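Asker: Below are the sequence and a predicted model for it; my questions follow.
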Amino acid sequence: MQIPARYSPLLFSALLSAIMVCIVSAFVLTISQGLHTGFLAQWLKSCITTWPVAFPTVAIVAPWVRQIVNNITI
């Protein structure tokens, strides 16, 4: 499946936010509650509820961060 290049910023934001949410929520749950029998269900619920916040945040912040990086690097 090929996606037009004009959607690359949106796809970047969706993938980056999904990966970050999965990793960070698993880490936080493991640190705070340890691995337990309901861990997977709780982790999936955490991912599903936090991704809608992470996705637009990355979509809005990523271009700003790119500009800052461009300004401070050679």
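Answerer: Thanks, I have it.
Asker: switch to C-alpha atoms for all contacts and neighbour counts from now on
Answerer: Fine.
Asker: gap between the spatially most central residue of the chain and residue 47?
Answerer: Centroid check for the chain by CA atoms, centre = their mean gives residue 17 as the closest residue, at 1.7 Å. Distance of residue 17 to residue 47, given as CA to CA, to the nearest Å: 10 Å.
Asker: next one: residue 41
Answerer: As defined by CA to CA, residue 41 lies at a distance of 10 Å from residue 47.
Asker: So for the two, which residue has more residues nearby?
Answerer: Each of residue 41 and residue 47 has its neighbours counted (other CA atoms under 10 Å); residue 47 has more, 21 against 10.
Asker: try it against this one:
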Amino acid sequence: METWRILAASLLGVAGVLAVLMIMARAREKTGRWQTVAVTGLVGVTALALTCILTLTVLSPAASWWLAGGVAVVVAVLAMAS
């Protein structure tokens, strides 16, 4: 496995975990129900795992880095805005 794939997947994983946590917190603020937070977390973690697996296996270098960089930028903006 190429090193760039591991680095892109790592960046995507770290930023993605932070994004999932922020989205779960937003769901808790809006609904106040733990069931909604649990479903939101499950969907987010599943989507994150799928994108990390695709990054590690089949996505092109450009698509992998755009995806990882885009998620990192969105998380950074959301973190600074809150």
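Answerer: Nice, I can see it. For clarity, every value in this text was computed on a predicted model and none was experimentally measured.
Asker: After superposition, what is the TM-score?
Answerer: For this chain pair, the superposition-based TM-score is 0.46 by TM-score structural alignment, normalised by the length of the first structure; 56 aligned residues with a CA RMSD of 3.4 Å.
Asker: Please look at the residue nearest to the centre of the first structure and residue 52 and confirm they touch.
Answerer: No. The criterion here is CA atoms under 8 Å, and residue 17 of the first structure misses it with residue 52 at 9.1 Å.
Asker: Helix or strand for the residue most central in space within the second structure, just tell me which one.
Answerer: In the second structure, the centroid-proximal residue (CA atoms, centre = their mean) is residue 16; its distance is 2.1 Å. Assigned by DSSP states H and E, residue 16 of the second structure belongs to helix 3-31.
Asker: do residue 49 of the first structure as well
Answerer: Counting by DSSP H and E, residue 49 of the first structure is part of helix 39-72.
Asker: List the buried residues for that helix?
Answerer: 43, 46-47, 50-51, 54-55, 58-59 (16 or more other CA atoms under 10 Å).
Asker: among the residues you listed, which two are most distant?
Answerer: The most widely separated members of these, counting by CA to CA, are 43 and 59 (23.3 Å).
Asker: Distance-wise, check the closest residue to residue 21 of the second structure other than its chain neighbours relative to residue 62 of the second structure.
Answerer: Nearest non-adjacent residue to residue 21 of the second structure, counting by CA to CA, 6 or more residues apart in numbering: residue 41, 7.6 Å away. Residue 41 of the second structure sits 28 Å away from residue 62 of the second structure, going by CA to CA.
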